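**Student:** the following comprises the amino acid sequence and a computationally predicted model.
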Amino acid sequence: MIIAMLQVSPTILAALTEPTVSTLRDLIVEYGFSLSEPLTALTALQEVLDNFELDADPPIGRLGLDDERVLKKKLSQPQVSSRVLELIDQGEGPRVEFKSSIFISTKKKQFNPGISIEECVDDSLKEKVAKEIAAFLNAEGGTILFGVTDDGDLRGCEDDFSTFSSGGSPGDKADLILKQIVSQHFREPDNIFYHLKIDCVDIDGKHIVMLSVASRKQLAFLKSSKPSQLYLRVSSHALPIPYEKIEQYYNLSKL
């Protein structure tokens, strides 16, 4: 069993760098545990996850062997900081997006001296965040850094946090804010939560939020009355897919 725990399967290896989708059955097979003794296999699998400091979301013990779940690496603050700086150095791209804030209009604040932060809250930015999340879910996954400008400068999310009434640490506020956005804008929000990993880190006195999004096997739709509820990450943009092309997209990209 110790040998098995030290082995790194392809799925576990992928999960060490970014949230990765799998099923318990697939993991059991990868490690050669016996499916005829499921309780023993699941106990051994939990030991593997613990050994590599991975969480399964939803955790072992919930749902079934064939249900999709996401493996997430537990990161220390120095590890989160290192990852954030690495992504900033790489710049925006098909799997990385920078946002100056979560829902604060930085332009409105800049050009209206003396205005309160509460007056700078922009609900359209919350919807835009939801679209970006959906686009990553429907493609290959990716990462959104909040509190980072398009040029890679650290701005921080302090203004976002200051408008949020609930207490707790900056990490707690980041978690609650993003989960509220998901609940408000997504169909099946509980399932969407499984595919998200939220980390918050203080870099040079600025709180940066790193939202890691795992690719979803099923299409992720937004709650919307607009012509399209489906978004896809194309290059560095979240683009809408018209209803008439949804079936074509599903057939081509999900085979």
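**Tutor:** Nice, I can see it. Residues are numbered from 1 along each chain as shown.
**Student:** could you use CA atoms for every contact and neighbour count after this?
**Tutor:** Will do.
**Student:** buried residues, stretch 34-53. List them.
**Tutor:** By neighbour count with 16 or more other Cα atoms under 10 Å, stretch 34-53 contains the buried residues 41-42, 44-49, 52.
**Student:** so S183 touches I192, yeah?
**Tutor:** No - using Cα atoms under 8 Å, S183 is not in contact with I192; the gap is 9.1 Å.
**Student:** that's a strand at R62, yeah?
**Tutor:** No - R62 is assigned coil when assessed by DSSP: H, G, I helix; E, B strand; the rest coil, not a strand.
**Student:** now it: how far from Y194?
**Tutor:** Distance, R62 to Y194, using Cα to Cα, to the nearest Å: 12 Å.
**Student:** so if I had to pick from those two, which one is more boxed in?
**Tutor:** More neighbours surround Y194 than the other of R62 and Y194, with 22 against 9 (other Cα atoms under 10 Å).
**Student:** not counting sequence-adjacent ones, nearest residue to that one?
**Tutor:** D57 (5.4 Å; Cα to Cα, 6 or more residues apart in numbering).
**Student:** so who does that neighbour touch?
**Tutor:** D57 is in contact with 69-72, 194-195, counting by Cα atoms under 8 Å, 6 or more residues apart in numbering.
**Student:** what would the buried residues of stretch 34-53 look like in TSV with secondary structure and distance to P240?
**Tutor:** What follows is those, written out as TSV (DSSP: H, G, I helix; E, B strand; the rest coil; distance: Cα to Cα, whole Å):
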residue	secondary structure	distance to P240
A41	helix	42
L42	helix	40
A44	helix	43
L45	helix	39
Q46	helix	39
E47	helix	42
V48	helix	40
L49	helix	37
F52	coil	38
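**Student:** reformat these as TSV; add distance to Q77.
**Tutor:** As requested, these are exported to TSV (distance: Cα to Cα, whole Å):
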residue	distance to Q77
A41	32
L42	30
A44	29
L45	26
Q46	24
E47	24
V48	23
L49	20
F52	17
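**Student:** tell me, how many residues neighbour L196?
**Tutor:** Per other Cα under 10 Å, the neighbour tally for L196 reads 23.
**Student:** so what's it up against?
**Tutor:** Residues in contact with L196 (Cα under 8 Å, 6+ apart) are 19, 211-214.
**Student:** against S9, how distant is it?
**Tutor:** Counting by Cα to Cα, the gap from L196 to S9 is 22 Å.
**Student:** next, the one to line up against it:
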Amino acid sequence: MASSGQMEASALAVMVNERAAVNVRLALVSDAQRWQLHHGLVTLDDDAPVKERSWRYSTACFLELRLPGREVAALLRGEGHVHGLHIVCPGPLPSTASTYRLSGRQEWGRVTTPWPRTEWTLSRDTSAPHPGHGLLVGDGPSFLNFDQALSAFLHQRPHDANAGREDMWRIVLPQRAAWFPQITISPDLLTAVVEGEALDGAILELSWAAGNQSQSVDGAGTYSFALPQGLAPDSLLMLRREDQWLDWRSFPAPTYGRARDASVVWEQPGPELDVLLANGEGQHLECKQEVPQGDSRKKMLKTVAAFASRDGGTVLIGVRDDLQIVGLPEGSNVDKQELQVVDMIRDNLEPAPPYETRVIDYDGKKVLAIEVSGGGQMYAYRNGQRPEFYVRVGPNTVPARHHEIAAGFRRAPTVTAL
């Protein structure tokens, strides 16, 4: 099966109609005497319980409930009644739905599941009015605006300007035939845990540029591949049946600031650190011998802000400028030093940047990594009451220019003043 394609919207409605019941989350905006659909998330999963919720405001409504498939199919066709509300879809409905097949742990549209899934999306009419930016106060939590409420309701996460809802409908079909709940990679062994509801005839294959290994899967359990030369760059672990993939994971070289796959456990931190240091300090890497104190803190905090304002990056503490790994001071309290860094970032950067801290063990030494993701907006270092903005240019952190700051704020979420 291809990873993407198209499906007739009418056929999608028929598929939903044939379901006895589906889980659905609806985001609605008021339209005179009716409610207009802004976004619908449908999960075709008989095993997932739903906790019914209803947030109602004068201009918006958010519903989570389990409905008969025929009621949701009616909405997919343009109009229906749900929970005592008359709901219509804005503008002309698209004739086709985009189809995507995703592996387990793959995030798309802020949705991530442990197992693979197929998703269909129906785009919103571009002429449809956007919900207002006013405060939402009513029978539900209060929010600054509709977008913040939508992100909290769908994902329990803060609003992200880069995660706009261009789709009117998203239909999710979990596929638990075969999947990887966990993969462990050690210096000389890859171990994969395989689970699933239909594992007959499945093949487990590890491929890399110079070759591949494969073995039959005879049921749920643990399977291993020897790695006499370690895991090769850009390796691919595939769970398949003949020419149809069931689940997969790829293992590119570590990327600065990239979010980590929670299902993959790395037990070879030394080689990973070697890869990070291979090209030296640059656009996405800054090294510090120790946790900075006093005036030297500002330089590190400016760099964290610069990483977050662009494409992300990593600060390594316990590595000298000449890339010599010295580790954190012996006998020091690593947890306390990690907390110091967290406190520095919290007290001096606005808004809070997207980052994670972790400790890497390397030949008996401990290195503290601050992995910063690109946040899609500008992040400021607070110098007293004055915000300062920075960007990364090669190995240097420099003040952002006016046009760079303006572009960053155009990417930022819209916030309504209280």
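**Tutor:** That came through, no problem. Since the structure is predicted, the reported quantities are computational estimates derived from the model, not experimental observations.
**Student:** my guess is L222 of the first structure contacts I241. True?
**Tutor:** No - contact criterion Cα under 8 Å: L222 of the first structure and I241 do not qualify, at 11.9 Å.
**Student:** out of these two, which sits in the more crowded spot?
**Tutor:** Using other Cα under 10 Å, the more surrounded residue of L222 of the first structure and I241 is L222, with 21 against 15.
**Student:** what lines up with the more buried one in the second structure?
**Tutor:** The equivalent of L222 of the first structure in the second structure is Y381 (alignment by TM-score structural alignment).
**Student:** verify the stated contact: that match with P351.
**Tutor:** No - contact between Y381 of the second structure and P351 fails when scored by Cα under 8 Å: they sit 9.2 Å apart.
**Student:** how deep is K109 of the first structure tucked in, by neighbour count?
**Tutor:** Number of residues near K109 of the first structure (other Cα under 10 Å) recorded here: 16.
**Student:** could you tell me where stretch 172-181 of the second structure falls in the first structure?
**Tutor:** Alignment of stretch 172-181 of the second structure against the first structure: no match, by TM-score structural alignment.
**Student:** so for stretch 179-188 of the second structure, what gets flagged as buried?
**Tutor:** For stretch 179-188 of the second structure, burial by neighbour count (16+ other Cα under 10 Å) applies to 179-187.
**Student:** what's the match for L196 of the first structure in the second structure?
**Tutor:** Under the alignment by TM-score structural alignment, L196 of the first structure pairs with Y355 in the second structure.
**Student:** number of nearby residues for the residue nearest to that match when sequence neighbours are not counted?
**Tutor:** Of all residues not flanking Y355 of the second structure in the chain, V372 sits nearest, at 4.2 Å (Cα to Cα, 6+ apart). By the criterion of other Cα under 10 Å, V372 of the second structure has 28 neighbours.
**Student:** show me what V372 of the second structure aligns to in the first structure.
**Tutor:** Using TM-score structural alignment, the partner of V372 of the second structure in the first structure is V213.
**Student:** against I133 of the first structure, how distant is that match?
**Tutor:** Remark: distance between V213 of the first structure and I133 of the first structure (Cα to Cα) = 7 Å.
**Student:** mind listing the helices in the second structure by residue range?
**Tutor:** Along the second structure, counting by DSSP state H, helices occupy 9-17, 69-76, 146-155, 269-277, 296-309, 334-348, 402-411.
**Student:** just say which of the ones you listed is most tucked in.
**Tutor:** Ranked by mean neighbour count, those are led by helix 296-309 with a mean of 24 (mean count of other Cα atoms under 10 Å).
**Student:** what's the mean deviation for that one versus the first structure?
**Tutor:** Its matched residues in the first structure lie on average 1.2 Å from helix 296-309 of the second structure after superposition (mean Cα distance after the TM-score superposition for the first structure).
**Student:** please work out which residues of the first structure line up with that helix.
**Tutor:** Alignment note (TM-score structural alignment): helix 296-309 of the second structure is matched to residues 125-138 of the first structure.
**Student:** chain center to that stretch: distance?
**Tutor:** Centre-to-centre, stretch 125-138 of the first structure and its host chain are 10 Å apart (Cα atoms, centre = their mean, to the nearest Å).
**Student:** list of residues touching that stretch?
**Tutor:** With contacts defined as Cα under 8 Å, 6+ apart, stretch 125-138 of the first structure is touched by 95, 102-105, 142, 181-182, 185-186, 195, 213-222, 230-233, 237-239.
**Student:** could you rerun that using 6 Å?
**Tutor:** For stretch 125-138 of the first structure, the external contacting residues (Cα atoms under 6 Å, 6 or more residues apart in numbering) are 103, 142, 215-216, 219-220, 231-233, 238.
**Student:** over to stretch 204-213 of the second structure?
**Tutor:** The contact list for stretch 204-213 of the second structure (Cα under 6 Å, 6+ apart) reads 214-215, 235-239.
**Student:** any idea how far the residue nearest to the spatial centre of the second structure lies from D311 of the second structure?
**Tutor:** By Cα atoms, centre = their mean, the second structure has its centre lying nearest to E107, at 4.9 Å. Using Cα to Cα, E107 of the second structure is found at 18 Å from D311 of the second structure.
**Student:** start and end of stretch 307-327 of the second structure, how far apart?
**Tutor:** Start and end residues of stretch 307-327 of the second structure are separated by 23 Å (Cα to Cα).
**Student:** show me which residues of that stretch are buried.
**Tutor:** Neighbour count says stretch 307-327 of the second structure has 307-320, 323, 325-327 buried, by 16+ other Cα under 10 Å.
**Student:** one more: stretch 379-396 of the second structure?
**Tutor:** Within stretch 379-396 of the second structure, the residues that qualify as buried are 379-382, 388-392, counting by 16+ other Cα under 10 Å.
**Student:** stretch 236-249 of the second structure too?
**Tutor:** Neighbour-count burial for stretch 236-249 of the second structure flags 236-241, 245-249 (criterion: 16+ other Cα under 10 Å).
**Student:** ok, now stretch 64-82 of the first structure?
**Tutor:** So stretch 64-82 of the first structure, judged by 16+ other Cα under 10 Å, has buried residues 65, 68-74, 80-81.
**Student:** can you list which of those residues are found in strands?
**Tutor:** Among these, the members falling in strands (DSSP state E) are 69-73.
**Student:** just put those residues in TSV and tack on distance to C200 of the first structure.
**Tutor:** Formatted as TSV, those follow (distance: Cα to Cα, whole Å):
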residue	distance to C200 of the first structure
R69	23
V70	19
L71	19
K72	15
K73	14
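**Student:** ok, which pair from those is furthest apart?
**Tutor:** Using Cα to Cα, these span at most 13.3 Å, a distance reached by R69 and K73.
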